[in-house]
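Colleague: Here is the input, now give the coordinates:
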Amino acid sequence: MWLTSAALESAALVVLVLVLGPVLGLFDLRWWMLAPLVLLDVAYVAVVPAWRYRVHRWEVTDTAVYTQTGWWSRERRIAPMSRIQTVDWNQGPVERLFGLANVTVTTASAAGALSVAGLDRRTAEELVAELTVKADAVAGDAT
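Modeller: Next up, the predicted model:
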């Protein structure tokens, strides 16, 4: 999923430069001007998905949800079960293509929701159900 997303993002950037550059008269496009952009895009597609896969982690315990995200800078987040307000799953077009889904755990934190991306759809649905039950069983006001 991440490889396909990175490839689509890179292709969109190249198309944007190819179309908007000459149309807006920003520059007279030559092949050698496009080569560095294509090389950067190829490097992005080759490195970023594997890097994200190695870094992104999540875990659910009886007391909290733990996530680790990021590839330039890493962020580790913990959401105690007593603070969980909502648990949702969603699928974008690329996720749907691969049968995957994303889970979002919303708390009252100013840092925003925790996300677990790229789960098998069934795993995502089971995680939502599990977190809903666990959060409901813990005493707390979810604020």
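
Colleague: When you work out contacts or count neighbours from here on, use the C-alpha atoms and nothing else.
Modeller: OK.

Colleague: Residue 78 belongs to a strand, doesn't it?
Modeller: Yes - assessed by DSSP: H, G, I helix; E, B strand; the rest coil, residue 78 belongs to a strand.

Colleague: check which helix or strand covers the spatially closest residue to it that is not a sequence neighbour.
Modeller: Excluding the flanking residues, the one nearest residue 78 by Cα to Cα, 6 or more residues apart in numbering is residue 66, at 4.6 Å. Taking DSSP states H and E as the criterion, the element that holds residue 66 is strand 64-69.

Colleague: Another for comparison:
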Amino acid sequence: MTDVGGTPVLREPANRVSPQAIPFWTVSALVGDAVLVVGAALVWWLVPGVPGWAGLLVLLLALVAVAHVVLMPRIRYRVHRWEVTDTAVHTREGWIGRQTRIAPISRVQTVDSRQGAVMRLFGLASITVTTASAAGPITVDCLDADTARHVVARLTAITAATEDDAT
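Modeller: Just a heads-up that it's a prediction; the model follows:
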């Protein structure tokens, strides 16, 4: 946080997610959108009584899916940021809407890491910081797997040294 004319201004988190997030999000979107488009096309083609103009809706759905696969990963990569300091965990995420979360270290209860099969193929992992907050946990998706391990270790060390109770 910096001061501008005596008013505190929140800066964006310092770190980007891994560049491998772009191909990971692209593949994830491609698989999900392909299932949706193929399913819609099969319904249009195989189910009797579906009007012919429904094929135009399937085509429109396919065009939206292509735009989603091409644009979403790049926009998410530009937006998603994270930072861990001795005092807080700070994240920003989204691709249509934006969400910024800041959790004081004193509120951190657990730190978990996750690496699914597809994430492993791209060398990625995610961390989840559970806090004493009604807003739920803070997740940092698509970190380089080594970075995620270091962040988990650092957060564990910082929270262990913090005397405040995270309840």
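
Colleague: Do you know the score for how well these two fit?
Modeller: Laid over one another, the chains give 0.91 as their TM-score (TM-score structural alignment, normalised by the length of the first structure), with 143 aligned residues with a Cα RMSD of 1.8 Å.

Colleague: so who does the equivalent of the residue nearest to residue 78 of the first structure over in the second structure touch?
Modeller: Using TM-score structural alignment, the equivalent of residue 66 of the first structure in the second structure is residue 90. The contact partners of residue 90 of the second structure, taken as Cα atoms under 8 Å, 6 or more residues apart in numbering, are 13, 82-84, 100-103.

Colleague: From residue 26 of the first structure, how far out is the residue nearest the centre of the first structure?
Modeller: What sits nearest the mean C-alpha location of the first structure, by Cα atoms, centre = their mean, is residue 117, with 5.0 Å. Using Cα to Cα, to the nearest Å, residue 117 of the first structure is found at 38 Å from residue 26 of the first structure.

Colleague: Same check on residue 109 of the first structure?
Modeller: Counting by Cα to Cα - residue 109 of the first structure and residue 26 of the first structure are separated by 44 Å.

Colleague: And the helices in the second structure, which stretches?
Modeller: 21-46, 54-79, 117-121, 145-161 (DSSP state H).

Colleague: Show me what the first one is packed against.
Modeller: When you say that, I think you mean helix 21-46 of the second structure. helix 54-79 (3 or more Cα pairs under 8 Å, 6 or more residues apart in numbering; DSSP states H and E).

Colleague: Tell me the counterpart of residue 32 of the second structure in the first structure.
Modeller: Under the alignment (TM-score structural alignment), residue 32 of the second structure pairs with residue 9 of the first structure.

Colleague: gap between whatever residue of the first structure lines up with residue 134 of the second structure and residue 143 of the first structure?
Modeller: Counting by TM-score structural alignment, residue 134 of the second structure lines up with residue 110 in the first structure. Going from residue 110 of the first structure to residue 143 of the first structure by Cα to Cα gives 11 Å.

Colleague: Compare these two and say which is more crowded by neighbours.
Modeller: residue 143 (10 against 6; other Cα atoms under 10 Å).

Colleague: How about the contacts made by the closest residue to the more buried one other than its chain neighbours?
Modeller: Leaving aside its sequence neighbours, residue 143 of the first structure sits nearest to residue 108 (Cα to Cα, 6+ apart; 5.2 Å). Taking Cα under 8 Å, 6+ apart, we find residue 108 of the first structure in contact with 83-85, 142-143.

Colleague: With residue 133 of the second structure instead?
Modeller: residue 107.

Colleague: Grab the nearest non-local neighbour of residue 166 of the second structure.
Modeller: Closest to residue 166 of the second structure by Cα to Cα, 6+ apart is residue 107, at 4.2 Å.

Colleague: My error: substitute residue 139 of the second structure in the last question.
Modeller: residue 128 (4.3 Å).

Colleague: Touching, the one you found and residue 113? I think so.
Modeller: Yes - here residue 128 of the second structure lies in contact with residue 113, judged by Cα atoms under 8 Å, at a distance of 6.2 Å.

Colleague: sorry, back to before: tally of neighbours for the residue nearest to residue 139 of the second structure?
Modeller: Neighbour tally, residue 128 of the second structure, other Cα under 10 Å: 16.

Colleague: From residue 145 of the second structure, how far out is it?
Modeller: Counting by Cα to Cα, the gap from residue 128 of the second structure to residue 145 of the second structure is 14 Å.

Colleague: Fine by me, thanks again.
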